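Enquirer: Here is a sequence with its predicted model. Questions after.
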Amino acid sequence: MSERPVLLPYADPAFVADPFPLYRQLREDGPVRRAVIAGGLEAWLVTRYDDGLAALSDPRLSSDVRDASDTRLLQQLPETERESMLSNMLRSDPPDHTRLRRLVSKAFTARRVAGMRPRIQSLTDHFLDAVVPAGRADLVADFALPLPVTVISELLGVPVDDRHDFQHWTDRMIMRGAQPPDPAVVDEAWQHMRGYVTGLVQAKRAQPGDDLLSGLVTARDEEQQLTEDELIAMVFLLLAAGYITTVNLIGGGIATLLAHPDQLALLRSAPELLPGAIEEFLRYDGPVSPGIARFAREDVEIAGVAVPRGATVLIASAIADRDPARFPDPDRLDITRQDNAHLAFGHGIHYCLGAPLARLEGQIAIGTALRRLPGLALAVPPDEIRWRPGGLRGPESLPVTFTPGG
């Protein structure tokens, strides 16, 4: 394609708050568009549903950033730790991906996750208990953030008191905006995170428990199923991925409901609609935007467009999930929508391992908040809500008021 790449204007607060008008235009312009995305990187956006679905299962598109021709992608990782950070299942392909995913998949089966319901409900009530008497809260800082952080910490066997540290380091490593990240900041954050995770691993070696991290240490030390770098990278991935997108699902889902009072009223009156409502939040304005990165191992053709070897291909799930060829009236929020096979969790071998847990946390958190916070409303005008600038989408804070309770 010869046209100049379109700029996704992450420096523009209006775009960050509502990227969907531009997304719609990109989809209408063509199925594959060159674009400058977060961090100033160039990518080929796959904008339509059927093409995106196919691309997510195309073995010619790699998850390994080392297959990318744009060296800036690697330069955004800490120089001394690039191999370590890339040794995780999110950024690997078979057979390594298959081996690594198998080590943790049992912890995230639907049956195991369903068994976590009582504890997630208890934690949800705990965090709401702290704000109910006041009649006002920041539902991100007070609720949507600490809930999934605590859940993944307990699952892994990580001290919950440490969550503020690893959350801070993670944010510094993954936050993206209009400009490339500062390599020194990323490197410093990763050095702190690696030191922290190394200490956790040593603690589990000395005193193993009945938790996922202890199981991974056993797989490393006794069964030789992964290397030390892979172990460190796995723990970091599970910590980070285990809470970031769920925070955005909960906070973004509540923000979306407050912007659609008819759907809020419907869900309050019919809480049995919650599972379908979660799927609609994921489709309508999900926590990953614009989408999922892959890298062309060879010259490929996508929707009739020639994409060169080494190109960054961004399967734009946030754009494809509003494709009118797949979803009728796609720009309308409809929590009763049927046949809602969105791409927010990906597709194929890299389908999000934590999807059952994220769904359950979203259902319990949003359902309980609606039940326990009568009169829920934004405490600021909608245009004052600040959204995360790139890659991961959700409100940075969500100030609300509600009827105080005992």
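Expert: Structure received. Numbering: from 1, shown residues only.

Enquirer: C-alpha only now, for contacts and for neighbours.
Expert: Fine.

Enquirer: residues in contact with stretch 257-271?
Expert: For stretch 257-271, the surrounding residues in contact (C-alpha atoms under 8 Å, 6 or more residues apart in numbering) are 273-274, 333-335, 367, 370-371, 377-378, 382.

Enquirer: any chance of those residues in JSON lines, plus distance to S63, secondary structure and neighbour count?
Expert: Below are these laid out as JSON lines (distance: C-alpha to C-alpha, whole Å; DSSP: H, G, I helix; E, B strand; the rest coil; neighbours: other C-alpha atoms under 10 Å):
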{"residue": "L273", "distance to S63": "35", "secondary structure": "helix", "neighbour count": "16"}
{"residue": "L274", "distance to S63": "33", "secondary structure": "helix", "neighbour count": "20"}
{"residue": "L333", "distance to S63": "32", "secondary structure": "coil", "neighbour count": "20"}
{"residue": "D334", "distance to S63": "33", "secondary structure": "coil", "neighbour count": "17"}
{"residue": "I335", "distance to S63": "32", "secondary structure": "coil", "neighbour count": "21"}
{"residue": "G367", "distance to S63": "35", "secondary structure": "helix", "neighbour count": "19"}
{"residue": "L370", "distance to S63": "38", "secondary structure": "helix", "neighbour count": "17"}
{"residue": "R371", "distance to S63": "41", "secondary structure": "helix", "neighbour count": "12"}
{"residue": "A377", "distance to S63": "41", "secondary structure": "strand", "neighbour count": "18"}
{"residue": "L378", "distance to S63": "39", "secondary structure": "strand", "neighbour count": "19"}
{"residue": "P382", "distance to S63": "37", "secondary structure": "helix", "neighbour count": "13"}
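
Enquirer: take the one below as the second:
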Amino acid sequence: MAIEEVLTDPAFRADPHPVYAQWRRTGPVRLARLPNGLDAWLVTRYDDARKALADPRLSKAVHAVPGGSVNAAVSHHMLAVDPPDHTRLRRLVSATFTARRIEALRPRIEQITDELLDGMAGREQVDLIDAFAFPLPIQVICELLGIPSDDRDDFRAWSNVLVNGAQFDKERPGALTAMIAYIKALIAQRRETPGDDLLSGLIGVRDQEDRLTEDELSSMVFLLLIAGHETTVNLIGNGAHVLLTDRSRWERLRADPGLLPSAIEEFLRFEGPVETSTFRIATEPLEIGGTTVPAGAVVLVVLLSANRDEQRFPGADDVVLDRSQNPHLAFGHGIHYCLGAPLARLEAQVAFTKLMDRFPDLRPAGADLSWRPGILIRGLSSLPVRL
């Protein structure tokens, strides 16, 4: 089988949807060369994607990926292990990352949002990513973990290097080393002076005699910092882009705020913040969508494509703000379903409610937009708007 080479094409990065639509029609499971040079099988149809995300024969053990091994201090988290380790880790983290703790953040999220909008007021034009979509979730996750918000720019720099494309490979070891050192120092400090924050809770959590090891603890902080803001940055940025590219959507949502919960689900489906799943490894030969994937192969589920599958979503290429049946895969599926999904939804609801209320005449300030490199994250590098 020929290996698809399109993933590094700038035109594909700008708009991958037509290519994915063609693949869903003509060959929904394809071998493709990733930007880092690794070959992987891409799963593009909804039904196949949903099954693959829950298939125990597709292992999440990242150490099995050629060239994919990472420092032990950041590789022992829930996204990188299989049961029974995954079951234990998720249980321990869920004990502190509770619905009550998330809902209790609402007043503070509203306050942070108001402060950011205050900072934008009076300016003719801003970059909505820099001024709003990024600082809101990074400040929330930093406060949730008990991390000084003054360090958020460092996290953004490290995160960009770690999740973006292959052109950042030379910078990746330095960014990873710096982030690990920071996390370990933070854990040591919080162990000495615990507080009422998620990190202190993770340090102290135990289930009978079970608790997080040092590597599991630093890995979990690493995961929460990156996943805890990357998804929401791009949910807010992509959602704003979807609304502003068709004025009728913006006006309809302003006129009927009750549509916001379903609109956010539609943003997640139509232009979700995560393009592909993280690596899975076939532990045996298996058939996906009529194609046999060999043992040892890397498999990536293309969430962005599955969520535009016409077989599952009528009018998949249309934005339907009141779509009632919307079982999208933007937060994954199965045992690895995103633990932070309720927090991302809460932040997005507060963000869009207040943004539309404060700046009802918000307009795009340019059509020449660039999307972030790499195929893991789907998000804009910037979104210039007129206030």
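Expert: Now that the structure is in, tell me what you want to look at. From a predicted model like this one, the values you see are computed outputs, not experimental measurements.

Enquirer: Need the TM-score from the superposition.
Expert: Overlay of the two chains. TM-score (TM-score structural alignment, normalised by the length of the second structure): 0.95; 386 aligned residues with a C-alpha RMSD of 1.8 Å.

Enquirer: I'd like to know which of the contacts of stretch 257-271 of the first structure is nearest to R33 of the first structure.
Expert: Nearest to R33 of the first structure among those is L333, at 26.2 Å by C-alpha to C-alpha.

Enquirer: For the contacts of stretch 257-271 of the first structure, work out which two are farthest apart.
Expert: Farthest-apart pair in these is L273 and P382; separation 25.3 Å (C-alpha to C-alpha).

Enquirer: which residues in the first structure does the helix ranked longest in the second structure align to?
Expert: Determined from DSSP state H, the single longest helix within the second structure is helix 214-244. Alignment note (TM-score structural alignment): helix 214-244 of the second structure is matched to residues 228-258 of the first structure.

Enquirer: what about that stretch, start to end distance?
Expert: Taking C-alpha to C-alpha, to the nearest Å, stretch 228-258 of the first structure runs 46 Å from one end to the other.

Enquirer: chain center to that stretch, what's the gap?
Expert: 5 Å (C-alpha atoms, centre = their mean, to the nearest Å).

Enquirer: Name the residues of it that are buried.
Expert: For stretch 228-258 of the first structure, the neighbour count (16 or more other C-alpha atoms under 10 Å) marks 228-258 as buried.

Enquirer: just stretch 331-346 of the first structure next, same as before
Expert: For stretch 331-346 of the first structure, a neighbour-count test (16+ other C-alpha under 10 Å) marks 331, 333-336, 342-346 as buried.

Enquirer: can you check stretch 272-286 of the second structure too?
Expert: Buried residues in stretch 272-286 of the second structure, counting neighbours by 16+ other C-alpha under 10 Å, are found at 272-283.

Enquirer: Likewise for stretch 194-205 of the second structure?
Expert: Going by neighbour count (16+ other C-alpha under 10 Å), the buried part of stretch 194-205 of the second structure is 194, 197-203, 205.

Enquirer: ok, residues contacting it?
Expert: Stretch 194-205 of the second structure is touched from outside by 92-93, 95-97, 143-146, 187, 190-191, 211-212, 217, 221, with contacts defined as C-alpha under 8 Å, 6+ apart.

Enquirer: Of those, keep whichever come out buried.
Expert: For the contacts of stretch 194-205 of the second structure, a neighbour count by 16+ other C-alpha under 10 Å gives the buried set as 92-93, 96-97, 143-146, 187, 190, 211-212, 217, 221.

Enquirer: how about JSON lines for those, with secondary structure and distance to D15 of the second structure added?
Expert: Conversion of these to JSON lines gives the following (DSSP: H, G, I helix; E, B strand; the rest coil; distance: C-alpha to C-alpha, whole Å):
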{"residue": "L92", "secondary structure": "helix", "distance to D15 of the second structure": "39"}
{"residue": "V93", "secondary structure": "helix", "distance to D15 of the second structure": "36"}
{"residue": "T96", "secondary structure": "coil", "distance to D15 of the second structure": "39"}
{"residue": "F97", "secondary structure": "coil", "distance to D15 of the second structure": "35"}
{"residue": "E143", "secondary structure": "helix", "distance to D15 of the second structure": "35"}
{"residue": "L144", "secondary structure": "helix", "distance to D15 of the second structure": "35"}
{"residue": "L145", "secondary structure": "helix", "distance to D15 of the second structure": "35"}
{"residue": "G146", "secondary structure": "coil", "distance to D15 of the second structure": "38"}
{"residue": "I187", "secondary structure": "helix", "distance to D15 of the second structure": "41"}
{"residue": "R190", "secondary structure": "helix", "distance to D15 of the second structure": "44"}
{"residue": "R211", "secondary structure": "strand", "distance to D15 of the second structure": "44"}
{"residue": "L212", "secondary structure": "coil", "distance to D15 of the second structure": "41"}
{"residue": "L217", "secondary structure": "helix", "distance to D15 of the second structure": "38"}
{"residue": "V221", "secondary structure": "helix", "distance to D15 of the second structure": "33"}
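
Enquirer: Would you check which pair of these lies furthest apart?
Expert: Greatest spatial distance in those: E143 and R211, 23.1 Å, computed using C-alpha to C-alpha.

Enquirer: In the second structure, which residues correspond to stretch 42-60 of the first structure?
Expert: The aligned range for stretch 42-60 of the first structure is 39-57, by TM-score structural alignment.
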